[in-house]
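Undergrad: Coordinates only, no sequence provided:
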């Protein structure tokens, strides 16, 4: 049986790992990158705290001991259900079962100016681009003879008060406290130039009141300017325009809010629902299809009694769906009964600053140093490869002890025709 998996994120990779021991299946992974990476730690790459290699691992290295696993580097162009093939930009592949696990992409809610000029953080490439942008702006500030553009270069506006926005704001504030003062003595007030903008009344909206209060308290103490009940409406002429009429001058708008499922051309329109997610049944089979499945953030499943409006787009949902689908495909082969998917909510966590984190478990919430330790432990376990776990643990230990990570390198591809150009 040929199984083609499109997308090597949490869902796709856990599906493959769970099915790989069954030699009756020949599995091919299709991904535009040749590596798996760990999205929850992208913000630490963007803030020069850890290296990209700490949170990434090559697919081919991962598959080298499995004879029934193959990797195809390419981007999905179209699904052809009528003849069981998919078209990619690097060739056509046939399948007996197709598993779609493409995840999401940044949603700019139709704001073209924001899409063109803001800084997203969904991929390794985008995290490195953000790192370069922030470091270059710091270098520009210390060279400036005039102060007319100073605030615009120093101001960093983070749109989105969810876990990513909170974690990024905390990390940037701590970098301003421990590093900017030493390495950029010309800049005395870096922390006061950080803005965290959220359209809702609280930070960490899906989490508990304990977590929300703690996040706001810690970030305000770090000097972050928190703007609540205001959404970004536009980004024009170097100014972020908020829904309450306020304007913030900046050359760094970091977009950490809103996602939309990646498009899957070739599937019927009736299989697509809100957020461009694919409708699936209790076994993650795409509606109207006999051998096409969708997992994780890409799918919309209403059959789980505890989540009649669909599951949250979280890593744990993707991981659990991937593992169960692998079991169910084996059961189909052996003509065993299938098991419907039910999400087991293990809780959620967010790190706010050094030694400060919040955790919501199914029966209780906690915060502070212990939550921070738990967060570190939980974020090392899922990393692929023993070497990656050891490298990350050492990097974290050294950086937290010294308050001085050494990864602030401005590295730009040689193919950039004008590496010194400034963002418009």
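TA: Now that the structure is in, tell me what you want to look at. For clarity, every value in this text was computed on a predicted model and none was experimentally measured.

Undergrad: Going by C-alpha atoms from here, please, whenever you check contacts or count neighbours.
TA: Will do.

Undergrad: could you show me where the strands are in the stretch 251-400 of the chain, in order?
TA: 253-255, 259-261, 278-280, 292-294, 299-301, 348-353, 356-360, 365-368 (DSSP state E, counting those that start in this stretch).

Undergrad: What is the three-state secondary structure of residue 233?
TA: strand (DSSP: H, G, I helix; E, B strand; the rest coil).

Undergrad: now residue 196: how far from residue 116?
TA: 20 Å (Cα to Cα, to the nearest Å).

Undergrad: Just want to know which of these two has more residues nearby.
TA: Legend: neighbour count by other Cα atoms under 10 Å for residue 196 and residue 116, higher for residue 196 (23 against 11).

Undergrad: list the contacts for that one?
TA: Taking Cα atoms under 8 Å, 6 or more residues apart in numbering, we find residue 196 in contact with 157, 158, 159, 160, 161, 165, 166, 169, 224, 225, 226, 227.

Undergrad: circling back to that earlier point, please name whichever of the strands of the stretch 251-400 of the chain is nearest to residue 233.
TA: strand 253-255 (12.2 Å; Cα to Cα).

Undergrad: what's the closest one packed up against?
TA: strand 119-120, strand 156-159 (3 or more Cα pairs under 8 Å, 6 or more residues apart in numbering; DSSP states H and E).

Undergrad: Give me the contact list for that strand.
TA: With Cα under 8 Å, 6+ apart, strand 253-255 has contacts from 117, 118, 119, 120, 121, 156, 157, 158, 159, 160, 240.

Undergrad: let's bring in a second one:
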């Protein structure tokens, strides 16, 4: 029991996950009369908004990750255990992990989110995702491996499928990675692959809805679409990818885009923890909480961030799955835990929207601020860079990211196009860290002439 944690008379607050919410909560409790225990399968904090830049070679993985133990060096009430969480037992206030059981006085679920494939088994089996650093490195390797293969094949249809990239999901992640890939096609790939006709490379962004960047303003949606059009990204709205197999991304029973590279950025579910009553788990796997972030019916269990489903009058589907929500909930929960320890009534949480933003490419970004304030272009791009640079954990990471961005901006180049570990879908792991079953489709028999790229009719 307790995995060799020190015996203490102080109440123990166990936090599952060291993402934006878990990190902020543990820091906010640094002077509190509690013992803080963080459990995470990774020994680093991962800055997810910049994963796509690792995937496209703009940043190195080390510049968006920071060791958990180093973050909390000097915080005397902090303890960390590297483990997978297996189950929570509310009846005994115990958390079962892969390294043993941990007793808690208060448990905080800050587990974040997992990719939602909406039950599309062929896509879950064959598509690439971008939710973790290993995902990003795998995607980078996979893209460059396919360009190496494209050099070796004389089959025009196979070459086309190896070079085409389909990004599914028109949210910030989908828009940002599509723009980054378009920049790479323009500035980087011609230098490395002069033997290939890169005019044939096509980048598709497929969105099931009628607009890109659905939660943002109409002005941001229009600007993002215009920027992507200027970059040569083929944006397909009101279109759903229904199946991905035999190197074909089907958007109907018979119509498809030939591609070996499908990046799934279309949706997320909450990363629920086994052991909670099923009635508190919402349809999207988020955990239902009250305005104190307390799990329904559980006096000692709380949830914050992406996994917390806090419904308000303004947001009947729950607060958005954004880093600022997680950070604000973490700070508020830290105050409420102290109130509970003093026997006081907790205060309700109120989210303060500070705006949203998305970058498309160099000098092209969109920003929405409260009060219907919108701006774009180079000013929006500079704002996006500043905010993300300041949010990175660790001085070294800020410096490295700034230097890498400056190098890319002035040289129109990206130095990190490395295949460090050749990737096969056979080796892919799911979001829970478990190795998946056979994860690669057979190479199809292509026709002697390349099939036309079949696009949906305009709605």
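TA: Perfect, thanks for sending it. A quick note: this is a predicted structure, and the numbers were derived from the prediction, not measured.

Undergrad: hmm, back to that, would you turn the helices and strands packed on strand 253-255 of structure 1 into TSV with distance to residue 56 of structure 1?
TA: Shown next, in TSV, are these (distance: least, Cα to Cα, whole Å):
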stretch	distance to residue 56 of structure 1
strand 119-120	19
strand 156-159	25
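
Undergrad: winner for burial among those strands?
TA: Each of those was scored by mean neighbour count; the highest is strand 156-159, a mean of 26, by mean count of other Cα atoms under 10 Å.

Undergrad: Quick one: list the elements packing against that one.
TA: helix 163-175, strand 194-197, strand 253-255.

Undergrad: just to revisit the earlier point, between the contacts of residue 196 of structure 1, which is closest to residue 82 of structure 1?
TA: residue 160 (41.4 Å).

Undergrad: Ignoring the adjacent residues along the chain, who's closest to that closest one?
TA: For residue 160 of structure 1, ignoring the flanking residues on the chain, the nearest one in space by Cα to Cα, 6 or more residues apart in numbering is residue 257 at 4.5 Å.

Undergrad: likewise residue 49 of structure 1?
TA: Closest to residue 49 of structure 1 by Cα to Cα, 6+ apart is residue 405, at 5.9 Å.

Undergrad: Repeat that for residue 105 of structure 2.
TA: In space, residue 105 of structure 2 is closest to residue 12, 5.1 Å off (Cα to Cα, 6+ apart).

Undergrad: In structure 1, which residues correspond to stretch 172-183 of structure 2?
TA: Counting by TM-score structural alignment, stretch 172-183 of structure 2 pairs with residues 163-174 of structure 1.

Undergrad: Mind reading off the mean deviation between that stretch and structure 2?
TA: Once fitted to structure 2, stretch 163-174 of structure 1 is off its aligned match by 0.4 Å on average (mean Cα distance after the TM-score superposition for structure 1).

Undergrad: Neighbours of the counterpart of residue 109 of structure 2 in structure 1, how many?
TA: Counting by TM-score structural alignment, residue 109 of structure 2 corresponds to residue 100 in structure 1. By other Cα under 10 Å, the residues close to residue 100 of structure 1 number 26.

Undergrad: In contact with the aligned residue in structure 1 for residue 305 of structure 2, which residues?
TA: Matched across to structure 1, residue 305 of structure 2 falls on residue 296, judged by TM-score structural alignment. Residue 296 of structure 1 is in contact with 10, 11, 101, 103, 313, 314, 315, 317, 318, 319, 321, 322, counting by Cα under 8 Å, 6+ apart.

Undergrad: circling back: so what corresponds to the residue nearest to residue 160 of structure 1 in structure 2?
TA: By TM-score structural alignment, residue 257 of structure 1 lines up with residue 266 in structure 2.

Undergrad: and its match, what does it touch?
TA: Residue 266 of structure 2 neighbours (Cα under 8 Å, 6+ apart): 116, 117, 168, 169, 170, 171, 174, 207.

Undergrad: In CSV, list the residues you listed along with distance to residue 408 of structure 2.
TA: Formatted as CSV, the contacts of residue 266 of structure 2 follow (distance: Cα to Cα, whole Å):
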residue, distance to residue 408 of structure 2
116, 33
117, 33
168, 26
169, 26
170, 25
171, 24
174, 21
207, 29
